[in-house]
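> Show me the folded form of this:
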Amino acid sequence: MTLPRIVRTRIRHVRRRPIHHEFGYHSYSWLVDLDELPQLPGLLRPFAQFRSADHAGEPQCGLRANIDAYLAEHGISVPGGRVLMLANARVLGFVFNPLTLYWCHDRAGAVACVVAEVHNTYGGRHRYLVRTDPHGNAIVAKDFYVSPFNAVTGNYHLHVPEPDRQLHVAVHLRDPAGSTVFSATMTGAVHAADTATVLRALVAVPLAPLLVALRIRWQGVRLWARGLPVVTRPQERI
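As a prediction, the model looks like this:
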């Protein structure tokens, strides 16, 4: 059994070209075992709910069942191995997860693979199967439309080591020529999700998923106002 944890995060986005633009903000995420999802007491329950419908897969199935089914499609089986999920919870009926990470362990406790689930602001969802090296690094080809200012080309260079006391995630988008177009980092300290920690996070960042969605849209408006061209959105796979 893995007790639920909260990560008090610092998120930073840097667009390097064709124009330079960067911003950062504080938030928090949950780090939970899909076999032991947290159930907050009484009045706190509406501030942290985890639903399959909020993620890729079949909404009528559990989160763990959906991940197992996805892994099976790729010939991977982790019976008896835990799956840790880093995500935003649903807060007062609203949720938005730009990036959800799943660390999938084998029976011996080693990380067999990582699943990176990306959500865009148009309601689309897509999963990447990530085979990391011992340091948590991997490269995957981009094949999902996220930002209206980036084409669906190039590669993501990922740094996604499993967090212990600290979280350090980095995503760098490089174009086909190898030049870095965009970088995002998420760092922070990992805390046991006791009642006091949950309350502090709720007070520090109220309605966190809504704020994340609003910030992303506002930064998009700023980029559009600066003349950054919009890339036509292709038909999405959901």
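> drop to CA atoms for contacts and neighbour counts, all remaining ones
Will do.
> Could I get the full set of strands for the protein?
5-15, 21-33, 83-87, 99-105, 111-119, 125-130, 137-141, 155-159, 166-174, 180-192 (DSSP state E).
> so how far is residue 100 from residue 76?
19 Å (CA to CA, to the nearest Å).
> ok so, going back, can you tell me which of the strands of the chain is most buried?
strand 83-87 (a mean of 24; mean count of other CA atoms under 10 Å).
> Centre of the chain to it, how far?
9 Å (CA atoms, centre = their mean, to the nearest Å).
> what angle separates the longest helix belonging to the chain from strand 5-15?
Determined from DSSP state H, the single longest helix within the chain is helix 208-225. With axes from the mean of the first three to the mean of the last three CA atoms, to 10 degrees as the basis, helix 208-225 and strand 5-15 are set at 0 degrees to each other.
> and this one, so I can compare the two:
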Amino acid sequence: MEALYLLCSVASTFVTSSFLSLSLAIRAIPLFLSRVFCSPAPEAGGGGSSSSENDCDAAVWLYEGRVRHARRRPVAHAFEYPVRYALIDIDRAPQSSHLSAERAREIAHTKGPVFLLTIPANLGYEQNPLSVYYCYEVTKEDIQEGGSTPCLKMCIAEVTNTPWGERVCFIFSPGTDVVTKPLHVSPFMDMLGTWCMFADAPGEDLSLVISVQHPILGNYFTATLRAKRVHSSSDSIFIEKYFWLMPHKVAMWIYWQALKLWWKNVKFLDHPKYLSSRYRDDAVLRNRELLTQSTGQSTNLPHCTSNMDLKDRWCVWREAPWPWS
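You can find the predicted model right below:
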């Protein structure tokens, strides 16, 4: 049934995206003509606009980079693909399918700005295996000095498991942190892994790394995003063009690599909800045990510690809006 539903969604997405691509091309014509006939010539020695030229005024920063997955056991399998992301000031450009800035600050217990790193929906489709909220703190010194850069205090991960249509959000500390796996993301991984999360404050460059520690397979999987800021913009048509078919490409790469793993005879695992209706409660209990036993102590993952001074980590599941993002 899930396979049939997936095929129907693929067909529906193809038709919708084709129609919206044509619409985007028509709407982009005036923008193209204005740039051809009205753009001032670049100054001598100049190379066009800088990626940081209007950063202070922009609500969206555009990044370009690569995602790499490396699996070491039970079989070796690695791949990487180019990707584009947006870093969005969600106080100024709210995202309806994501948390609001107010809700993110409430969760993270911060008072500063909140930025969302995500792949925006494009042509009626959204595909985001992982989005991250960067929650900054404003101190008394920031207020007194005026213009001081707020510090990154907390991150919120938003993980979605296509094609099951589930989404989980949980907090983690910037730098490094560990969390027990809360969601069935891949049918080729069970629920016993621990995620080592690394995130730095996004600037000209950004990095995200998730390593998986398993009680049997050890440190057997790493996913990495490395990206550079290439532009800032508030022009909706430009952003739509920049991300043209980006969500579709991510989905295609995910399913193609899943097919390769299946071909390599990696065991296919059903969603744990078919085995137990309490699989989410089990994840919470495993994480509570992790926080109790390893707070401030290193795990079997190098340079990875739990920095949470909490007995419970905020973690909430909900259904992902269709088309699954």
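> and the longest helix of the first structure, which stretch of the second structure?
Aligned using TM-score structural alignment, helix 208-225 of the first structure spans residues 246-263 in the second structure.
> returning to that earlier point: with distance to residue 200 of the first structure added, can I get the strands of the first structure in TSV?
Output for those, formatted as TSV (distance: least, CA to CA, whole Å):
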stretch	distance to residue 200 of the first structure
strand 5-15	10
strand 21-33	10
strand 83-87	18
strand 99-105	22
strand 111-119	27
strand 125-130	30
strand 137-141	32
strand 155-159	28
strand 166-174	18
strand 180-192	11
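> I'd like to know which of these is closest to residue 205 of the first structure.
Closest to residue 205 of the first structure of these is strand 21-33 (CA to CA; 6.0 Å).
> tell me the contacts of the aligned residue in the first structure for residue 204 of the second structure?
Aligning on TM-score structural alignment places residue 204 of the second structure opposite residue 165 in the first structure. By CA atoms under 8 Å, 6 or more residues apart in numbering, the residues touching residue 165 of the first structure are 189-191.
> Kindly provide the distance from residue 165 of the first structure to residue 192 of the first structure.
Taking CA to CA, one finds residue 165 of the first structure at 10 Å from residue 192 of the first structure.
> Could you do residue 20 of the first structure as well?
As judged by CA to CA, residue 20 of the first structure and residue 192 of the first structure stand 37 Å apart.
> what lines up against residue 224 of the second structure once you look at the first structure?
In the first structure, residue 224 of the second structure lands on residue 185 (TM-score structural alignment).
> you'd agree its match is up against residue 173?
No - using CA atoms under 8 Å, residue 185 of the first structure is not in contact with residue 173; the gap is 11.7 Å.
> burial count for residue 4 of the first structure?
20 (other CA atoms under 10 Å).
> leaving aside the residues next to it on the chain, what's closest to it?
Spatial nearest neighbour of residue 4 of the first structure, chain neighbours left out: residue 32 (4.7 Å); criterion: CA to CA, 6 or more residues apart in numbering.
> Counterpart of that neighbour over in the second structure?
Match for residue 32 of the first structure (TM-score structural alignment): residue 88.
> Which residues does the longest helix of the first structure contact?
21, 27-28, 88-91, 94-97, 121, 202, 230.
> same thing but at 6 Å, please
For helix 208-225 of the first structure, contacts defined as CA atoms under 6 Å, 6 or more residues apart in numbering pick out 95-96.
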